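Visitor: Sequence first, predicted coordinates after that:
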Amino acid sequence: MKAIKITLVLLILLSGLLISGCLQQANDVVETSAETPTVKSTVQGTAAEAETRTITDMDGVVWTIPKEVKSVAANGAGNQIVFMVGGADKLVGTASVVQQNEMFVKIYPRITEVETIFVTGQDVNFEELVKLDPDVIIGNLDDAEEYGLVDLDIRNQSPEDIKTEVLLVGDLFGEEEYKKAEEFCNYYDGNLNYVTERTKNLTDEEKVKVFVAGADILSTEGIGSITTSWIENAGGINVAAEAGVKERGTISMEDLIAQNPDIIITRDSKTREELLTNDQYQDISAVKTGKIYVNPKGVYLWGVRSAETALQTLWSAKMIHPELFEDLDMNEETRKFYSTFYYYELSEEELDSILNPQ
């Protein structure tokens, strides 16, 4: 009997220990569940990573950006490319030169409401840019990373550069935008092939000497520039490059006169008029023959660093070698480009303002 009582006591004590252990385990579960926010934080981090992606700019720098880019700031010609691929509604910062472009404003009026970040060239309103905190900047800014901003470095000194930039910008926004970028690249390649097929067999003697004036008569672009690229494709020789000017620079008046270009292309009619009336330039062949042409200007100036360089490829060929491109209708080509890439039908007046700017 006594043995039975001892056994019962032992069973009770054992049960107590088991219950205590179970309670302790229950407490452990509660404590563990109290740490769930940390676990969720890790999950959120993993989810956040799923909401980001990497993109490599044209300098080979790899950036982490949101999976869905919702805001972009762009300088200069970058705005035209963003607009062309279909990302303009995500522009939160732009350049004053773009907001002053009548055709850009006419086709996309909202551009005047976007914050002006790039005032002139690389003069940047960093204070406002930091406030905007765009997902991506297309601006080639030296100091952007110091402010914790993603700034894609781009180059646009050749057709390959332009196409790569367009694809990069298209990739920022999504699949449809990337398809539009690819469509543009195919179009540009078609223009390049069309032109070079007719100019590739020209001898050096048959090539035309061309000078392109920039913001003023002697500012120009030379070796390694997009200007040299489209001149050479069109069967010409860039006299600024021949004189040793590198990329964007200045040619001396003496060198310009000595190079004696057959054709001069200017950005506006004011520069053209100055060339025609200034006695210092009267011995230049292009001035004597009146072969001074004002470069077309649409949503951006055709000849410099925007995707409208695809049209410049055609126009310059017709200006430099009209005998090879009698069948090329620039009215038709310009209408087609604006309809295809901007979904905009040009009026006769608008077409004239693009091809014959003042």
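Guide: Looks like it arrived, so ask away.
Visitor: all contacts plus neighbour counts: C-alpha atoms, from now on.
Guide: Will do.
Visitor: Spit out the contact partners of the residue most central in space within the chain.
Guide: For the chain, the residue whose C-alpha lies nearest the mean C-alpha position (CA atoms, centre = their mean) is Gly78; its distance is 3.3 Å. Listed by CA atoms under 8 Å, 6 or more residues apart in numbering, the contact partners of Gly78 are Ile138, Gly139, Ser306.
Visitor: Could you identify the buried members of those?
Guide: Among the contacts of Gly78, those classed as buried by 16 or more other CA atoms under 10 Å are Ile138, Gly139, Ser306.
Visitor: where exactly do the strands run in the stretch 1-150 of the chain?
Guide: Listed in chain order, the strands found in the stretch 1-150 of the chain under DSSP state E, counting those that start in this stretch are 52-56, 62-66, 72-74, 91-95, 115-120, 123-124, 136-138.
Visitor: List the buried residues for the fifth one?
Guide: When neighbours are counted by 16+ other CA under 10 Å, the buried residues of strand 115-120 are found to be Glu115, Thr116, Ile117, Phe118, Val119.
Visitor: Which residues does stretch 323-340 contact?
Guide: Stretch 323-340 is touched from outside by Arg198, Thr199, Leu311, Leu314, Trp315, Ala317, Lys318, Tyr344, Glu345, Leu346, Leu351, with contacts defined as CA under 8 Å, 6+ apart.
Visitor: which one of those residues sits closest to Glu165?
Guide: Distance ranking of the contacts of stretch 323-340 against Glu165, using CA to CA, places Leu311 first at 16.8 Å.
Visitor: In a helix, the closest one, correct?
Guide: Yes: membership of Leu311 in a helix is supported by DSSP: H, G, I helix; E, B strand; the rest coil.
Visitor: if I pick it, what's in contact with it?
Guide: Taking CA under 8 Å, 6+ apart as the definition of contact, the neighbours of Leu311 are Asn191, Trp302, Glu333, Thr334.
Visitor: wait, the first one sits on Ala310?
Guide: Yes: when contacts are counted by CA atoms under 8 Å, Asn191 is listed as touching Ala310 (6.9 Å).
Visitor: These two: which has the busier surroundings?
Guide: Of the pair Asn191 and Ala310, Ala310 is the one with more neighbours under other CA atoms under 10 Å, namely 24 against 17.
Visitor: count of neighbours near the residue nearest to the more buried one when sequence neighbours are not counted?
Guide: The spatially closest residue to Ala310, leaving aside those adjacent along the chain, is Tyr188, at 5.2 Å (CA to CA, 6 or more residues apart in numbering). Tyr188 has 23 neighbouring residues, counting by other CA under 10 Å.
Visitor: And for the one 4 residues further on?
Guide: When counting by other CA under 10 Å, one arrives at 19 neighbours for Leu192.
Visitor: Second structure follows, compare the two:
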Amino acid sequence: MKLSHLLPALIWLMAGSLCAAPPHSDVRIASPWPAQNTILAMLGYGENIVGTSMVAKKIPLFRQSLPRIDSVPVVSVNSGHELNPEQIISLGTQILFVPSSMTVPQQDLLRQAGVRVLAFDANSLQALTSRVQKTADALGPDAQDKAQRYQHYFDRNVALVKERLKGLPQDQRITLYHSMGNPLTTTGRPSLNQDWMDLAGAKNVAENWFAGKQNRRGEVALEQVVAANPAVIVAMNKRDADAIQTTSQWAQVDAVVHHRVYVNPKGMFWWCRETSEEALQFLWLAKTLYPDRFADVDMRQETRRFYQDFFAITLSDAQISDVLNPPQ
């Protein structure tokens, strides 16, 4: 029998089970948004995830911290970036977290089945920190306490970086190119990437390359990057960093000549993307670009403390090395 034929019964069962609201610790959560899975884990609700993302299931540290994720179903999303509401209901989902850009069809049906759909904006630092707080508000006081501690830590790092970079002239800001997904995909302004580059004192060479594109990202010509001649390159993946450093067409770029091509740190997720680990991204980049101004900042210790305090994970020295210098 098709699942669609079972929907009325599923809805009736779900509605009946929700007559008495479950304690927050028992809430069933689904999210196809990989970085949102990390935020859920940070807030103490990783064990409540009943539908996840294939990307999240593949990240070693995420899998280590949440071993049961191997058996959690992947929320299916079609080529049109559209969810399957029947699957969401079948998982017994009570809260579904999605980016606002994702299509969630048949929301009336989901509401009847007791599914609360929370859609959040993305692609800026402000949207990220707001999402952490709003996620916690949906989960309960224990998550709110953690979110408040996280916001204090985030604000502390912002203040530290701003103080250390105070007085840095615009013409002395280090030029940077950031590749994501492949060596020639990058982002401009406005974007989350632009926000953390601004905060860390970097001058994004691609800042104005996507003025006509709504999402301010896309593929660019290699000649455009070579002409911009960034002093530093940060690649999301090691394979891209290796390609940039070994391909002859990139050989004359300052970042390659002076061995300043870095792989972006990656823990529960890539620090540079929509994860709460973003609190470390701009601190890491500021220290990487201006080491003399951040001589007393030990990124290994910051990393160790962050994962212990916010994820209750004790990282080994080897794991810290893998987070800060991803092997793949």
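Guide: That came through fine. As the structure is a computational prediction, the values presented were derived from the model and not from experiment.
Visitor: now what about the TM-score between them?
Guide: Once the chains are laid over each other, their TM-score by TM-score structural alignment, normalised by the length of structure 2 reads 0.85; 299 aligned residues with a CA RMSD of 2.4 Å.
Visitor: Columns secondary structure and distance to Asn260 of structure 1 on top of the contacts of stretch 323-340 of structure 1, output as JSON lines?
Guide: Putting those into JSON lines (DSSP: H, G, I helix; E, B strand; the rest coil; distance: CA to CA, whole Å) gives the following:
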{"residue": "Arg198", "secondary structure": "helix", "distance to Asn260 of structure 1": "25"}
{"residue": "Thr199", "secondary structure": "helix", "distance to Asn260 of structure 1": "22"}
{"residue": "Leu311", "secondary structure": "helix", "distance to Asn260 of structure 1": "27"}
{"residue": "Leu314", "secondary structure": "helix", "distance to Asn260 of structure 1": "24"}
{"residue": "Trp315", "secondary structure": "helix", "distance to Asn260 of structure 1": "22"}
{"residue": "Ala317", "secondary structure": "helix", "distance to Asn260 of structure 1": "20"}
{"residue": "Lys318", "secondary structure": "helix", "distance to Asn260 of structure 1": "21"}
{"residue": "Tyr344", "secondary structure": "coil", "distance to Asn260 of structure 1": "41"}
{"residue": "Glu345", "secondary structure": "coil", "distance to Asn260 of structure 1": "40"}
{"residue": "Leu346", "secondary structure": "coil", "distance to Asn260 of structure 1": "37"}
{"residue": "Leu351", "secondary structure": "helix", "distance to Asn260 of structure 1": "32"}
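Visitor: now those residues: which count as buried?
Guide: Of the members of these, the ones counted as buried by neighbours, 16+ other CA under 10 Å, are Arg198, Thr199, Leu311, Leu314, Trp315, Ala317, Lys318, Leu346, Leu351.
Visitor: now for these, which pair is the farthest apart?
Guide: The largest separation in these, counting by CA to CA, is between Thr199 and Leu346 at 30.1 Å.
Visitor: wait, what's in contact with the alignment partner in structure 2 of Pro296 of structure 1?
Guide: Under the alignment defined by TM-score structural alignment, Pro296 of structure 1 is paired with Pro265 of structure 2. Residues in contact with Pro265 of structure 2, defined by CA under 8 Å, 6+ apart, are Met236, Trp271, Cys272, Gln281, Val323, Leu324, Asn325, Pro326.
Visitor: Give me the nearest residue to Pro265 of structure 2, chain neighbours excluded.
Guide: Excluding the flanking residues, the one nearest Pro265 of structure 2 by CA to CA, 6+ apart is Leu324, at 4.6 Å.
Visitor: Let me know how buried the one you found is, in neighbour terms.
Guide: Here the neighbour count serves as a burial measure; for Leu324 of structure 2 (other CA under 10 Å) it reads 19.
Visitor: Now check Lys57 of structure 2 against structure 1: what is it aligned to?
Guide: Under the alignment by TM-score structural alignment, Lys57 of structure 2 pairs with Gln99 in structure 1.
Visitor: Chain neighbours aside, what residue packs nearest to its match?
Guide: Thr112 (5.5 Å).
Visitor: Check Gly236 of structure 1 too.
Guide: Excluding the flanking residues, the one nearest Gly236 of structure 1 by CA to CA, 6+ apart is Val208, at 4.5 Å.
Visitor: What is the equivalent residue in structure 2 for that neighbour?
Guide: Pairing criterion TM-score structural alignment: the partner of Val208 of structure 1 within structure 2 is identified as Ile174.
Visitor: Ok, Thr334 of structure 1 next?
Guide: Aligned counterpart of Thr334 of structure 1 in structure 2: Thr303 (TM-score structural alignment).
Visitor: tally of neighbours for its match?
Guide: In terms of burial, Thr303 of structure 2 registers 20 neighbours under the definition other CA under 10 Å.
Visitor: That one: which element?
Guide: helix 299-311 (DSSP states H and E).
Visitor: and that helix, which residues are buried?
Guide: Neighbour-count burial for helix 299-311 of structure 2, counted by 16+ other CA under 10 Å, picks out Met299, Thr303, Arg304, Arg305, Phe306, Tyr307, Phe310, Phe311.
Visitor: now it, how far from the chain's geometric center?
Guide: Counting by CA atoms, centre = their mean, to the nearest Å, helix 299-311 of structure 2 is centred 17 Å from the centre of its parent chain.
Visitor: what's the answer for stretch 15-31 of structure 2, then?
Guide: Taking CA atoms, centre = their mean, the mean C-alpha location of stretch 15-31 of structure 2 is offset from the chain mean by 26 Å.
Visitor: how about that stretch: buried residues?
Guide: For stretch 15-31 of structure 2, using 16+ other CA under 10 Å, the buried residues are Ala15, Val27, Arg28, Ile29, Ala30, Ser31.
Visitor: Put together JSON lines for the contacts of stretch 323-340 of structure 1, with distance to Phe126 of structure 1 on each row.
Guide: As requested, the contacts of stretch 323-340 of structure 1 are exported to JSON lines (distance: CA to CA, whole Å):
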{"residue": "Arg198", "distance to Phe126 of structure 1": "48"}
{"residue": "Thr199", "distance to Phe126 of structure 1": "46"}
{"residue": "Leu311", "distance to Phe126 of structure 1": "34"}
{"residue": "Leu314", "distance to Phe126 of structure 1": "38"}
{"residue": "Trp315", "distance to Phe126 of structure 1": "38"}
{"residue": "Ala317", "distance to Phe126 of structure 1": "41"}
{"residue": "Lys318", "distance to Phe126 of structure 1": "43"}
{"residue": "Tyr344", "distance to Phe126 of structure 1": "34"}
{"residue": "Glu345", "distance to Phe126 of structure 1": "37"}
{"residue": "Leu346", "distance to Phe126 of structure 1": "37"}
{"residue": "Leu351", "distance to Phe126 of structure 1": "37"}
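Visitor: With respect to Thr52 of structure 1, which of the residues you listed is nearest?
Guide: Nearest to Thr52 of structure 1 among those: Tyr344, at 34.0 Å, using CA to CA.
Visitor: That's all I had, so thanks and see you.
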